[in-house]
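Participant: attaching a predicted model along with its sequence, questions to come.
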Amino acid sequence: MMMRASIGRRIVWLCLGAALVLPGSGRAQGPSPKVEAIEDLTYATIDGRELKLDLARPAGEGGPYPAIVAIHGGAWRAGDKADLRGLLAELAGLGYVAISPQYRFCPETTFPAQVHDVKAALRWLKGNAERFGVDPDRVGAVGFSAGGHLALMLGVTDEDDGLEGPVEDGQPGTRIQAVVNFFGPTDLAADDLPEISKPLVRDFIGGTAEEKPEETKAASPLTFVSEDDPPILTFQGTADPLVPPSQAIKLAEAMAEAGVDGRLELIIGAGHGWRDPELSRTKRMMVEFFDLHLKGEGEPPSYLRP
């Protein structure tokens, strides 16, 4: 992922190690003294299995703070919530409550289980708003690769789209106010998906687009873009070997047609992830985007200023 893909083991490493070179990623060496970090909180129990998340928040009794759900990548089949602990701590140091949930993997568990899981984590976060000092009306999501796809699904789907999963009476809704998508796929039925990505999508859906057209459509964020969606910022490398830039461009075009606010940032020559100086720049843009839409304070982001 930190270099363009070739054949064999490097392709697999690129796919499954997606979180390794992303903004704020990597396992934390220890939280800042001003940050409280809690690991392995159970947010749901499904078929006897506890699903857990990590959380970081500003230390003390302040708040309520805006919140961010950070979702790891790994082709819906691998990855670790712990890879984003550094990002959680950094966001908490900037005045956010941040969580990173685990979710069930394919091919053992196929779509829509992964969407159900991240929505359950979001409901848990809102349901525990008072406990952790969260403002449930100021929540965003960020994700990387497959996690970007899931973050988009949080942003563009509504409670009546049939993707909520099990919901108990009285649980909060899953509407959010901002999405940052790092090279997540948007159209899983696209005919220009690279050959290396087709079996990954097939395992996620449980069949090919020809075999399961309705499921593939329902698993594609592009299907649900509408005028009431939150602002979306997408980062996409133009040389991505797994997610072609056409995926991000389609999303941007659909957003423009529907009147959804946001931005597409194409990183020229970048693959499925990048290092500095683009790493620091995109990280700064992510924070500015969340500050604008979740805090509503300060000047417009640097990329909107002349």
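Facilitator: Received, thanks. No experiment lies behind these values; they were computed from the predicted model shown. Numbering: from 1, shown residues only.
Participant: hey, let's count contacts and neighbours off CA atoms from now on
Facilitator: Fine.
Participant: hey, where'd the strands end up in the stretch 101-250 of the chain?
Facilitator: 134-144, 178-182, 232-237 (DSSP state E, counting those that start in this stretch).
Participant: now render those as JSON lines, adding mean neighbour count.
Facilitator: What follows is the strands of the stretch 101-250 of the chain, written out as JSON lines (neighbours: other CA atoms under 10 Å):
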{"stretch": "strand 134-144", "mean neighbour count": "25"}
{"stretch": "strand 178-182", "mean neighbour count": "29"}
{"stretch": "strand 232-237", "mean neighbour count": "24"}
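Participant: where do the helices sit along the stretch 51-200 of the chain?
Facilitator: Ranges of helices in the stretch 51-200 of the chain, per DSSP state H, counting those that start in this stretch, are 85-93, 113-127, 129-132, 146-156, 198-205.
Participant: included below, for side-by-side comparison, is a second structure:
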Amino acid sequence: MRGNVKDSIIKYTYDDMPKVTNYPRRTKVIKGDKKNVRAFIGKDIVYCEKDGMELKLRFIYPEQLKENEKYPLFLHVQGSAWMKQDLNEHVLDFKDIVTSGYVLAIVEYRPSNVALFPGQVLDTKCAMRYIQKHSNELNIDINNVFISGDSSGGHTASLCWATWNNYKIDYTNELLCDVRGFINLYGVSNLATMNKYCSAFDHERNSPATDIIGVDCLSDNLDLALQASPIFYINDYSNDDPLLIIHGNKDRVVPFEQSIELYEKCSSHNKNVDFYCVDDADHGGSLFYCKDTIDIIISFLRKYTNK
């Protein structure tokens, strides 16, 4: 008898499944939103192995992922003072970016105690080349790629922007894909001036800023510090892909003036740059990652996404 019941079960599709409407009186009904999109974290992928480290990419996809559908990519370089990164730190901050139709990929790079500058830039470009070669299986629309970074990751993203496909900082002459736009969130722009501005930290000696270039003191190594800075690579002939800069004006870690320097250098060379100040915001945090900030990022992505 039980077997006969199983044989009689109809395997309904969602569209065919009848809706129950004879629920008890006083049942409170919530109207579901059929346009709502959730996100899910995919399996980490090792994009390369360097210095004994398996470097990973963490992918976050829209839930309605379809097997043959391609999504634009938002590649993010995680801030960590150039040390070991927590790849989950901004997953929830960027959730609305994913649910608006973008795949989020967070790239792991070698920390400064393993690789000095420009190791982080080389790793990010290596990750991008991996994605290029595997874009079909990753459901990535390689014609719509954006690269972002926050803090030390913003430093890396800005260096990628300034040196994209000009091979000034690269490990191969293999062509990189076109990028629709770059985003710098409160990133370091000029290591040589990190200690010039008001800050809660002394960047001058034995700091993340000195560790990334392998010295003890910034002021004794200003030429080296400058050469490890995005502004050093910006000129009339450098990359002109759109750049979005966002920084809080009460940042106690990376001085707000770092982004002013970057914006003014970009403007002096007629780059396609937008600069936003998040009023009262410190170094990231809840005040910075508010709805208005995320909406500005999404608007930037949509503006430059090729439909």
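Facilitator: On my side now, so go ahead. In this text, all values refer to a predicted model and were calculated from it rather than measured experimentally.
Participant: related to what we said a few turns ago, out of the helices of the stretch 51-200 of structure 1, the one nearest residue 231 of structure 1 is which?
Facilitator: Closest to residue 231 of structure 1 of the helices of the stretch 51-200 of structure 1, according to CA to CA: helix 146-156, at 8.5 Å.
Participant: ok, and what's touching the closest one?
Facilitator: 70-76, 114-115, 118-119, 141-143, 174-186, 220-221, 224-226, 229-230 (CA atoms under 8 Å, 6 or more residues apart in numbering).
Participant: quick one on the thing from earlier: wait, which of the helices of the stretch 51-200 of structure 1 is closest to residue 268 of structure 1?
Facilitator: Nearest of these (CA to CA): helix 146-156, 19.2 Å.
Participant: now the closest one on structure 2. Mean distance?
Facilitator: After superposition onto structure 2, helix 146-156 of structure 1 sits on average 1.3 Å from its aligned residues (mean CA distance after the TM-score superposition for structure 1).
Participant: name the residue closest to the centre of structure 2, please.
Facilitator: When CA atoms, centre = their mean is applied to structure 2, the residue found nearest the centroid is residue 76 (1.7 Å).
Participant: tell me the contacts of the counterpart of it in structure 1?
Facilitator: Taking TM-score structural alignment, the alignment pairs residue 76 of structure 2 with residue 70 from structure 1. Counting by CA under 8 Å, 6+ apart, residue 70 of structure 1 touches 84, 88, 98, 99, 100, 101, 141, 142, 143, 147, 151.
Participant: rebuild the residues you listed as TSV, extending it with distance to residue 268 of structure 1.
Facilitator: As requested, these are exported to TSV (distance: CA to CA, whole Å):
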residue	distance to residue 268 of structure 1
84	25
88	28
98	30
99	31
100	29
101	31
141	25
142	21
143	20
147	22
151	23
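Participant: residue 13 of structure 1: which of those is nearest?
Facilitator: Taking the contacts of residue 70 of structure 1 together and measuring to residue 13 of structure 1 by CA to CA, the closest member is residue 147, at 16.3 Å.
Participant: so how many other residues sit close to the closest residue to residue 122 of structure 1 other than its chain neighbours?
Facilitator: In space, and not counting its chain neighbours, residue 122 of structure 1 is closest to residue 174: 6.4 Å by CA to CA, 6 or more residues apart in numbering. By the criterion of other CA atoms under 10 Å, residue 174 of structure 1 has 21 neighbours.
Participant: ok now do residue 174 of structure 1, which residues does it touch?
Facilitator: 119, 122, 123, 154, 158, 159.
Participant: per the alignment, the fourth one corresponds to what in structure 2?
Facilitator: Alignment note (TM-score structural alignment): residue 154 of structure 1 maps to residue 160 of structure 2.
Participant: tell me how far its match lies from residue 111 of structure 2.
Facilitator: 17 Å (CA to CA, to the nearest Å).
Participant: how about residue 201 of structure 2?
Facilitator: 20 Å.
Participant: ok, these two, which is more surrounded?
Facilitator: residue 111 (18 against 12).
Participant: that one pairs with which position in structure 1?
Facilitator: Aligned against structure 1 by TM-score structural alignment, residue 111 of structure 2 finds its counterpart in residue 105.
Participant: do the same with residue 202 of structure 2
Facilitator: Using TM-score structural alignment, the partner of residue 202 of structure 2 in structure 1 is residue 196.
Participant: just give the number of residues close to that match.
Facilitator: Applying other CA under 10 Å, I find that residue 196 of structure 1 has 15 neighbouring residues.
Participant: wait, is residue 306 of structure 2 part of a helix?
Facilitator: No. Using DSSP: H, G, I helix; E, B strand; the rest coil, the secondary structure at residue 306 of structure 2 is coil, not a helix.
Participant: map residue 281 of structure 2 onto structure 1.
Facilitator: Match for residue 281 of structure 2 (TM-score structural alignment): residue 270.
Participant: contacting residues around its match?
Facilitator: Contacts of residue 270 of structure 1 by CA under 8 Å, 6+ apart are 4, 236, 237, 238, 239, 240.
Participant: pick out the most distant pair among the residues you listed.
Facilitator: 4 and 236 (13.6 Å).
Participant: which neighbours do the two have in common?
Facilitator: Going by CA under 8 Å, 6+ apart, residues that sit against residue 4 of structure 1 and also against residue 236 are 270, 272.
Participant: residue 78 of structure 1 contacts residue 16, doesn't it?
Facilitator: Yes. Judged on CA atoms under 8 Å, residue 78 of structure 1 makes contact with residue 16 at a distance of 6.2 Å.
Participant: those two - which one has more neighbours?
Facilitator: With neighbours defined as other CA under 10 Å, residue 78 of structure 1 and residue 16 compare such that residue 16 has more, 21 against 18.
Participant: for the more buried one, which non-adjacent residue is spatially closest?
Facilitator: In this structure, residue 16 of structure 1 finds its nearest non-sequential neighbour in residue 74, 4.4 Å apart by CA to CA, 6+ apart.
Participant: how many residues are close by the one you found?
Facilitator: 22.
Participant: if I look at it, how far off is residue 66 of structure 1?
Facilitator: In terms of CA to CA, residue 74 of structure 1 sits 27 Å off from residue 66 of structure 1.
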